[in-house]
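Visitor: Okay, here's the prediction I keep looking at, along with the sequence it came from:
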Amino acid sequence: MAVLIRNATQPVTGTSLTALLPPTTRLLGLGEPTHGVEVFPELRNELFRHLVEHEGYRSIAVESDCLAALVADAYVTDGTGTLDDAMSRGFSHGLGDSPANRELVRWLRAHNERRPPHERVRFYGFDGPVEMTGAASPRPALTALHDYLASHLDLAHSRETLDELLGPDEDWTNPAATTDPTRSVGRTPEAQELRLIADDLGVLLTAHAPHLTTAGSHDDWWRAGLRARAASGLLRYHAGMADTTPTRVGTLMCLRETMMADNLLALVDRESLRGPTLAYAHNRHLQKDRSRWLLPEGWGSLAGRTLEWWSAGSITAARLGDQYAFTATAFGTRGSDVPRPDSLEGLLSTLPDARTVVDPARLASALDREPAPRVPADHTYFPLDPATTDQIDAIIFVRDI
């Protein structure tokens, strides 16, 4: 069986990866199995350079705040600001501290400064403005959207009205609301009115698109749409934080995945005439099958409960079909965390190469039994599910990290 497994693999190169993808791919999801391990974003950088230089990719989207990413994109496309500023203000989740992310932004700037605007590679974040400790205030997105529309249209609501309804930002970002829904302002009468206003402004943005895109730039209109999605998404998320039912955590996960999917679909539409896009995030956000998570200790009364939700990748795949491809990454040994020999990662660890691209279809035909699920020592690592590899277009396996 070892020989048959080896026949399903190749050394990692950009060419060996793209050979497994549908030729219709417009969005390639490249997942990582855990956060904070530099080998995976370093691998992403290597593959993305190939995709840009040989496959016509013209954009990359990462699991980071979609609004903050506008700062990084301005730097890589137009040279606005500095590299340090792009890293400190252009990322969320602490991702600006990653050496691999810094190298990505540096390379993008160097690549773009030699090219005309229509050939420059864009940088996106596709996550909502949310963190594990809470969510941002909707003020920046909502007021920027209002100001953009007010410069072209007569609006029913003034900026002063918005400020009065929003109140102090500290009420929205109160970390206590993360665990105590009664501390959230997401379902106050003011928040409910703000949701209606955000919806109205989003409709106006679409209804007046012919005028707005000729009176200003199409890029300004697109960024206003990004802020409209962020404002509405944040207001829904804050309402979810105020939910007192047992389904609260699952609801918040669904809302975040929906924000991610909406942003991915919007940027694919924007990039449709320029080239495909690489999306980089955790495997769980990009996979095509239903996500499941057994909550570990530390989640109080929820510990031991299994949550299920549809990922951004599965939502996007439902819309794009074979224009969306998903590549999962996995690893074998990390310190004392060694996979069982009969697990999928254990079987792949017998391969001679340190890094391999695996064809899931050929791998399935090479196996004479279904591998045992891996139970990792570290709950931050989500192992491959042998039952769902048929929904993965390619697997990149790193034997040791």
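Guide: Yes, it's here. The model shown is predicted, which means the values in this text are computed figures rather than measured ones.
Visitor: From here on, just use CA atoms for contacts and neighbour counts.
Guide: Will do.
Visitor: Contacts only, for Thr173.
Guide: If you count contacts by C-alpha atoms under 8 Å, 6 or more residues apart in numbering, Thr173 has them with 134-137.
Visitor: Out of the residues you listed, give me the two with the largest separation.
Guide: Farthest pair in those (C-alpha to C-alpha) is Gly134 and Ser137. Separation: 9.7 Å.
Visitor: Let's verify the spatially most central residue of the chain: helix, strand, or coil?
Guide: For the chain, the residue nearest the mean C-alpha position is Glu63 (3.5 Å; C-alpha atoms, centre = their mean). Each residue gets one of three states, and Glu63 gets strand by DSSP: H, G, I helix; E, B strand; the rest coil.
Visitor: got a list of what it touches?
Guide: Contacts for Glu63 (C-alpha under 8 Å, 6+ apart) come out as 125-127, 280-282.
Visitor: In PyMOL, select just the buried ones from the contacts of Thr173.
Guide: Selection of buried members from the contacts of Thr173 for PyMOL, criterion 16 or more other C-alpha atoms under 10 Å:
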select buried, resi 134+135+136+137
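Visitor: Just the ones of the contacts of Thr173 in strands?
Guide: Judged by DSSP state E, strands contain the following of the contacts of Thr173: 134-135.
Visitor: another one to put next to it:
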Amino acid sequence: MVRDIEDTVHPVDAASVLALLKDRPRILALGEPTHGAQDLLRTRNTLFRELVEEHGYRTIALETDCLAGLLVDDYVTTGRGDLDDVLARGLSHEWGAYPGNRELVRWMRAHNEGRPAADQVRFAGADGPLEIQAAASPRAALTALHDYLAARVDADLMPCAADVLDRLIGPDDAWTEPAAMMDPARSVGQSAEARELRLLADDLATLLETHAPQLLAASTPQEWDRAHLYARTATGLLRYHFWMADPTPARMTRLLGIRDAMIAGNLLAQAEHGPVLVAAHNSHLQRTRSTMTMWDHPRLEWWGAGALVSARLSDRYAFVATALGTLRHQGVDEPEPGTVEGLLYGLDREQLLVDAPRLAALLADEAPAGAALAARVSPWFGYAPLDPADLAAADALVFVRDVPQP
């Protein structure tokens, strides 16, 4: 069996990843089972450099705030700003503190130095302005969209004045109230003002589409793209806040689905300009239905961004999952032999790339009647093991044997 598994194994590099795919994908998704592990971030960085230097990729998208990420994109393309400040404010979830993310942004800036705009690498945040326990105020996205349109279309076409938006939004801390994630009654998402804002956001987004010829002529490509980003984010945030105020059992499933729909929209928008590498949690990028147990909720299921994008792009979307052997400083010790991770751990390689569909077929053929690989159980909530049932739906699998303490 070990020798047969060896036949599915390749080196971890961009050429080997692309060789496993039918065609060069428009979106190449690299999942991770835990956030912030330095070895995983360095593997991501190396793959992106190879994709840029040898295969024509120009954009990387991370699971971070799409609006804040504009600071990072401005920095890597123009050098504008201070690196420490850009990392602190441009990467949400405090991920600017991860050394691997600093290394990525510094390399992107150095790569772009002196290059024409068409040959520069770009950074994008794929996520909405969302945290696990709160969501941002819609002010930034709505105001930016309103300002863009007000500068380019007749005033009588605007659905409201800027001060009306400001009045309806009110204090930002009412929107970002952390208690609202656990208690729908603390959310302002279904207030009369929030309902009116949803209609105004829809009218502004519609104005963007119905006046596209005029707006394209009066905008740079970057201004046009960012206007659509503001529209997607404003409508998505208001939708998210609306369902935060929902008291029904479907509430969390709706919120998880809305977040991933926002990620999918951002990825599809980036892919219109060329091939993209996106790095995010496996649960956001897998083709199969995503699952989670959260707080006192039973098992939650929803369609993640990868499933949504794959349904649209088919073979132009590729998913490379990542699994690991040990994360000892978090109590994740050697995997059990009867798991996918256990089988790969036994190969005694620091890192390897696996032809996931081929391995899944091999394991299915070799399994005794009625037997199947077990799903690994993690003692730490921050690491999500690979579900063997999802293996065949991945295009490839990166396995990292041991992740040391940072």
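Guide: On my side now, so go ahead. What you see is a predicted model; the values in this text were computed from it and never measured.
Visitor: Quickly note the distance from His297 of structure 2 to Arg42 of structure 2.
Guide: His297 of structure 2 sits at a distance of 35 Å from Arg42 of structure 2 (criterion: C-alpha to C-alpha, to the nearest Å).
Visitor: Have a look at these two and say which one is more surrounded.
Guide: A side-by-side neighbour count of His297 of structure 2 and Arg42, using other C-alpha atoms under 10 Å, places Arg42 first with 16 against 10.
Visitor: Excluding sequence neighbours, find me the nearest residue to the more buried one.
Guide: Gly100 (5.8 Å; C-alpha to C-alpha, 6 or more residues apart in numbering).
Visitor: next one: Trp309 of structure 1
Guide: Nearest non-adjacent residue to Trp309 of structure 1, counting by C-alpha to C-alpha, 6+ apart: Ser291, 5.3 Å away.
Visitor: mind checking what that neighbour lines up with in structure 2?
Guide: Mapped onto structure 2 by TM-score structural alignment, Ser291 of structure 1 lines up with Ser290.
Visitor: right, and Ala396 of structure 2 touches Leu18 too?
Guide: No. Using C-alpha atoms under 8 Å, Ala396 of structure 2 is not in contact with Leu18, being 9.7 Å away.
Visitor: Between the two, which has more neighbouring residues?
Guide: The neighbour comparison of Ala396 of structure 2 against Leu18 (other C-alpha under 10 Å) goes to Ala396, with 28 against 18.
Visitor: OK, contacts around the residue nearest to Arg42 of structure 2?
Guide: Counting by C-alpha under 8 Å, 6+ apart, Gly100 of structure 2 has contacts 38, 41-42, 45.
Visitor: for Pro376 of structure 1, same thing?
Guide: Pro376 of structure 1 makes contact with 337, 339, 382-383, according to C-alpha under 8 Å, 6+ apart.
Visitor: State the distance from it to Asp180 of structure 1.
Guide: Distance check for Pro376 of structure 1 against Asp180 of structure 1: by C-alpha to C-alpha, it reads 31 Å.
Visitor: likewise Ala387 of structure 1?
Guide: Using C-alpha to C-alpha, Ala387 of structure 1 is found at 37 Å from Asp180 of structure 1.
Visitor: hang on, the earlier thing: looks like the residue nearest to Trp309 of structure 1 contacts Trp310 (just checking).
Guide: Yes. Look at Ser291 of structure 1 against Trp310 with C-alpha under 8 Å: they come within range, at 5.9 Å.
Visitor: Tell me which of the two has more neighbours.
Guide: In this view Ser291 of structure 1 and Trp310 are compared by other C-alpha under 10 Å, and Trp310 has more residues nearby, 20 against 17.
Visitor: Which residue of structure 2 sits opposite the more buried one in the alignment?
Guide: Looks like Trp310 of structure 1 aligns to Trp303 there (TM-score structural alignment).
Visitor: Can you list the residue ranges for strands in the stretch 151-300 of structure 1?
Guide: Counting by DSSP state E, counting those that start in this stretch, the stretch 151-300 of structure 1 has strands at residues 277-282, 291-294.
Visitor: Could you tell me which residues make contact with Leu67 of structure 1?
Guide: So Leu67 of structure 1 contacts 125, 128-129, 141, 226-227, 230 (C-alpha under 8 Å, 6+ apart).
Visitor: Of the residues you listed, just say which sits nearest to Ala361 of structure 1.
Guide: For the contacts of Leu67 of structure 1, the nearest to Ala361 of structure 1 is Gly125 (31.5 Å; C-alpha to C-alpha).
Visitor: Provide the aligned range in structure 1 for the longest strand along structure 2.
Guide: Criterion DSSP E: the longest strand present in structure 2 is strand 317-326. Counting by TM-score structural alignment, strand 317-326 of structure 2 pairs with residues 324-333 of structure 1.
Visitor: Tell me if Arg109 of structure 2 really is in a strand.
Guide: No. Read with three-state DSSP, Arg109 of structure 2 is helix and lies in no strand.
Visitor: ok, and the closest non-adjacent residue to it?
Guide: Val76 (4.2 Å).
Visitor: what helix or strand does that neighbour sit in?
Guide: helix 69-78 (DSSP states H and E).
Visitor: Could you tell me how far that helix lies from the centre of the chain?
Guide: Relative to its chain's centre, helix 69-78 of structure 2 lies at 18 Å (C-alpha atoms, centre = their mean, to the nearest Å).
Visitor: Contacts for it next, please.
Guide: Helix 69-78 of structure 2 is contacted from outside by 80-81, 83, 86-87, 89-91, 105-106, 108-110, 112-113, 117, 120-125, using C-alpha under 8 Å, 6+ apart.
Visitor: likewise stretch 122-130 of structure 2?
Guide: 58-70, 72-73, 76-77, 108, 135-136, 233, 236-237, 259-260, 262-264, 266-267, 278.
Visitor: Buried residues of that stretch, list them for me.
Guide: Using 16+ other C-alpha under 10 Å as the test for burial, stretch 122-130 of structure 2 gives 122-130.
Visitor: again with stretch 186-202 of structure 1
Guide: Under the neighbour-count criterion of 16+ other C-alpha under 10 Å, stretch 186-202 of structure 1 has 186-187, 191-192, 194-195, 197-199, 201-202 buried.
Visitor: all helices in the stretch 301-401 of structure 1, in order from the N-terminus.
Guide: 312-320, 344-348, 360-366 (DSSP state H, counting those that start in this stretch).
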